[in-house]
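Engineer: everything below, folded, please.
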Amino acid sequence: MSEAVSAQSRLKFSTILAFSLANLPLGALAVAVSVYLPPFFASHLGVSLAAVGGAWAVVRLLDIGVDPALGLVMDRTRTRFGRYRPWMAIGAPILMISVWALFEAKGQVSELYLIGWLLIYYLGNSILALGHSAWGATLSTEYHERSRVFGVVAMLGVTGAVVVLLFPILADKFGRSEAQAVRDMGWFIFWLTPVTALIALSRTPEHVNPDHDGVEFKARDYLSLLVKPDLLRLFLAQMCLTLGPGWMSALYVFFFTDSRGFTPGVASVLLLVYVIAGVAGAPLTARIAQRFGKHRTLMVTTTAYSLGLCLLMAAPKGSVPAVLPLMFWCGFMAAGFDLMIRAMLADVADEVRLEQGKEQLSLIYALNTLAAKIASAFSIGLTFPLLGYLGYIAKEGAHNTPEAIRSLELAYILGPIFFVMLGGVCVMGWKLDAARHAEIRKALDARDGRVRAAYEEAPILDTLGEPSPVAFVSQPPAKPAQSDAGSQ
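Structural biologist: Reported below is the predicted structural model:
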């Protein structure tokens, strides 16, 4: 049987694009919060390195239980507007108010203030990201079409990061200081969030998969996910592939200015090149995965990324021509990390639904997000206090000893290489390939047909106990059912 996606099952690009726009502010925040916000609090607002690192670590640890709880509730949500669409509508305003509080912080900021608003920020971010990922996995049931969908999602996320990076690069031209550029990022993301969310909500269909034997929660179903080998492997892979680049992001500004001898503006340009490479890397990685498989593609990109990072230290200090191609190479390869894992999780979710008879998409993506959160806590919670312990001083205008700079360099290079390579090792010998997934989909489609036939004989009640106007496909409220949503 051909592995090519049939013309009938392919989604229209306009549908994928409208859905993927919601990832623009999330991609922008990924860079703004990890690269620029910690130095903003440490350098411009005078919060100590230990306090900044501690705040991020505490928040991530407190936030650990949020995503699994959200996943459980999302998977059991049934409304006339869909399963995941209402959650995106809830998450957008929560994210907006937290962005305003963090990026507009002024004067003496306490560690408690930082912890409180980071908690609210990560709650809003979790709701939006989790709902968007689970919703995206339902847009198509095709093994390779999912790579295409998440490829565009990743590309739009990278695009958001690119736009954010223009703020510090263009700051001097418009007479804006570094601190003002960070605040400008916040306002851009603040207004981008509701616009993109509304487009996704109004232009994208949502398919709600039927449950085979009811929607009641059973603790053993949750526990079975925790010990399922494929999910454990992807959990560990996500931790490693978040911790590696996240570790680099936390130290990026310090490394490229104090170690490599670049000005903050040039360092931002190089980071822009790294991120722009992902605009090309995400869709091309998706195409490569359609030919060679997702797990093989992930292993290749992790290895190539680590090789590029090794060469970075060999480049002459202050040489843009030498560093620029290396940054493009690393950014191109990094674009495939999250993309491949999310697409592989969608395939595992089909296997879980076949085994349990229930939709567990949100919970599965919540466990994956949990892995990313734990890794993110360590990326900032360890690196910032470590630099302080090794004698590195982050305050503007401070002079650091050669020993402190050397410690910075080792921390920036060695940790990411180890974790990224380990992430690739986690998917060695992966069995859930296109052929196996086709067997799973055949069994699911046959069973879903029988369930749908049974539902036609009885009315379906929504979460309010009223007859639902939609059985399994929830369209945007103002639009009739679309034919470009792909065969379910």
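Engineer: going by C-alpha atoms from here, please, whenever you check contacts or count neighbours.
Structural biologist: Will do.
Engineer: against which helices or strands is whichever helix in the chain runs longest packed?
Structural biologist: Ordering each helix of the chain by length in residues (DSSP state H) puts helix 320-356 first. Contacts defined by 3 or more C-alpha pairs under 8 Å, 6 or more residues apart in numbering; DSSP states H and E place helix 320-356 against helix 111-138, helix 143-170, helix 229-254, helix 264-292, helix 294-312, helix 361-389, helix 434-455.
Engineer: can you point out the buried residues in the first one?
Structural biologist: Think helix 111-138. Buried residues in helix 111-138, defined by neighbour count with 16 or more other C-alpha atoms under 10 Å: 114-115, 117-138.
Engineer: swap in the last one?
Structural biologist: Along helix 434-455, these residues count as buried under the neighbour rule (16+ other C-alpha under 10 Å): 434, 437-438, 440-441, 444, 447-448, 452.
Engineer: show me the contacts for Ile243.
Structural biologist: Just so we're on the same page, residue 243 is Leu rather than Ile. Leu243 sits next to 372, 375-376, 378-379, 416, 419 when contact means C-alpha atoms under 8 Å, 6 or more residues apart in numbering.
Engineer: among these, which two are most distant?
Structural biologist: The most widely separated members of the contacts of Leu243, counting by C-alpha to C-alpha, are Ala372 and Pro416 (14.5 Å).
Engineer: to compare against the first, here's another:
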Amino acid sequence: MHTSDDNIRRFNGWQLTCFGVLTAPLAMGGLAMAMYLPTYYAVDMGLGLGLVGAIFVLGRLLDIFTDPLIGHWSDETHSRYGPRKPWMVAGVLGFSIAVYLFLAPPDAVGPAYLLLASGLYFLFYTILDVPYSSIGLEVSPHVDERSLLAGSKAIFQVVGAVLAAALPFILGYSVGEALNAIAWSIIALCFIGLILFLSFVPTPVRAIESPRLTAIAALKSVLSDRRYRYLLGSFLIVQTANSLVAGLMVLYVIHIVGATELVGLFLGILLFSSAVFLPLWIYLSKRYSKRTSWMTAILLCATALALVPFVGRGDVTAAIIVSLIIGSTFGADAIMPTSMLADIVYEKERDGNNRLGGLYLAVKNSVSKLSFIVPMGLAFPVLGYIGFEKTGADGPNAMLTFLFFYSALPILLRLTALYVLRIGPDFIVEQKRDSAIA
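Structural biologist: Predicted coordinates:
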């Protein structure tokens, strides 16, 4: 006999906070890796852009294979504390060591050191993140509460990214000194977040009645879900569009808007607007549906991107407004797919079925990482070939080429995702309104 979902206690504000805190150090590490570390190892350490770029891409490609394995192994783990917590403890310990090696290297290092440090970083990031995030898919039977759990993680993701971006400027440190400070901040927040999570986040352990699955059988089970395939396809398309916009934002501000000194402001607008508008997307998901909320955000972002060609050099106010609208939709792109996935996972695992949340999430993570590799392998080489970084928007056809990658292609991708979501199956049989808000 199973307890009715209506009788299971909801998370209070403190528990939602404690659930999300551990996302902050992960976000700090992610931003440091994207913003500071490539240039630091390539220029300050003298390893060269080509070698550093190749090592970083290799790490991301390896993630595509290790993420599903970690997800499956955490699904199949049996312990008195549940399947995820032992992995989280091991992940925090290993990630803390890897962060120190990666962000605070000795004065002189070679390619072998970077390969080892980055490899450990990527591996232990996955060991910590996949089991931790999987709990968010499984822990609540309430449809709307899953959006709140995803929203808590999204808010702390912004907090972590802002801390990592602002810390060097606040402290007035050099890049090397700032990376050292960021490393120790990440380590401290990891342990604080883990303690808060283990102490205050209720994570009931569900008994598994089905026989164990091999990794191949589990992957086949996950990919056989038609709803998941449509969700995964939509997520890949939207993330690919977002990676183009986020990756080219700096070039847009410098060469199109002509406001080099405001690069930090524009990046901050993207981060803050994604957090500020989260309540709107959660409200729309409760009022209508999660798919409707996400589709609204997709269409709004495409509309904002369509305005980009009309913003010229010196149009700072217009560029800020457009970037604010674009950033406001990033929150929906983050929490709605995760919350919809939680609905699928909870329904799939209900009534003693196999635990598959870790694998579901890990495959989604692999797709997300792939989406950030492919566009950069397309847009940057083309822009480099035409010399955009040297001539800017003044070169022959340079403006049209840049706008294709920054505006036209992301619009096309988002409209494609909108169509996929529109023709896709229902992602969950929604709970009755009165039970969902009881």
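Engineer: and Ser14 of the first structure, which of the helices and strands packed on helix 320-356 of the first structure is closest to it?
Structural biologist: Evaluated over these, closeness to Ser14 of the first structure peaks at helix 143-170, with 10.8 Å, by C-alpha to C-alpha.
Engineer: coming back round to it: and the buried ones among the contacts of Leu243 of the first structure, selectable in ChimeraX?
Structural biologist: Typed into ChimeraX, the line below selects the buried ones among the contacts of Leu243 of the first structure, using 16+ other C-alpha under 10 Å:
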select :372,375,376,378,379,416,419
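Engineer: of the contacts of Leu243 of the first structure, closest to Val273 of the first structure?
Structural biologist: Of all these, Val273 of the first structure sits closest to Pro416, with 19.0 Å by C-alpha to C-alpha.
Engineer: isn't that closest one up against Leu251?
Structural biologist: No. Pro416 of the first structure lies out of contact with Leu251 (C-alpha atoms under 8 Å); the separation is 11.1 Å.
Engineer: dump the helices and strands packed on helix 320-356 of the first structure to a markdown table, plus distance to Ser487 of the first structure.
Structural biologist: As requested, those are exported to a markdown table (distance: least, C-alpha to C-alpha, whole Å):
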| stretch | distance to Ser487 of the first structure |
| --- | --- |
| helix 111-138 | 11 |
| helix 143-170 | 11 |
| helix 229-254 | 26 |
| helix 264-292 | 19 |
| helix 294-312 | 22 |
| helix 361-389 | 18 |
| helix 434-455 | 10 |
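Engineer: just give me the neighbour total for the equivalent of Ile341 of the first structure over in the second structure.
Structural biologist: Matched to the second structure by TM-score structural alignment, Ile341 of the first structure sits across from Pro337. Other residues near Pro337 of the second structure come to 21 when the count uses other C-alpha atoms under 10 Å.
Engineer: verify the stated contact: Pro337 of the second structure with Leu231.
Structural biologist: Yes. Counting by C-alpha under 8 Å, Leu231 is a contact partner of Pro337 of the second structure at 7.1 Å.
Engineer: give me the nearest residue to Leu226 of the first structure, chain neighbours excluded.
Structural biologist: When the adjacent residues along the chain are set aside, Leu226 of the first structure lies closest to Leu232, with 6.9 Å between them (C-alpha to C-alpha, 6 or more residues apart in numbering).
Engineer: I meant to write Leu307 of the second structure there.
Structural biologist: Val322 (7.3 Å).
Engineer: quick check: Leu300 of the second structure touching Gly327?
Structural biologist: No. At 10.6 Å, Leu300 of the second structure and Gly327 do not qualify as touching, with contact defined as C-alpha under 8 Å.
Engineer: these two - which one has more neighbours?
Structural biologist: Set side by side, Leu300 of the second structure and Gly327 show more neighbours around Gly327, with 27 against 17, by other C-alpha under 10 Å.
Engineer: show the contacting residues for the residue positioned nearest the centre of the second structure.
Structural biologist: Nearest residue to the geometric centre of the second structure (C-alpha atoms, centre = their mean): Ala334, 6.7 Å. Residues near Ala334 of the second structure by C-alpha under 8 Å, 6+ apart: 150, 154.
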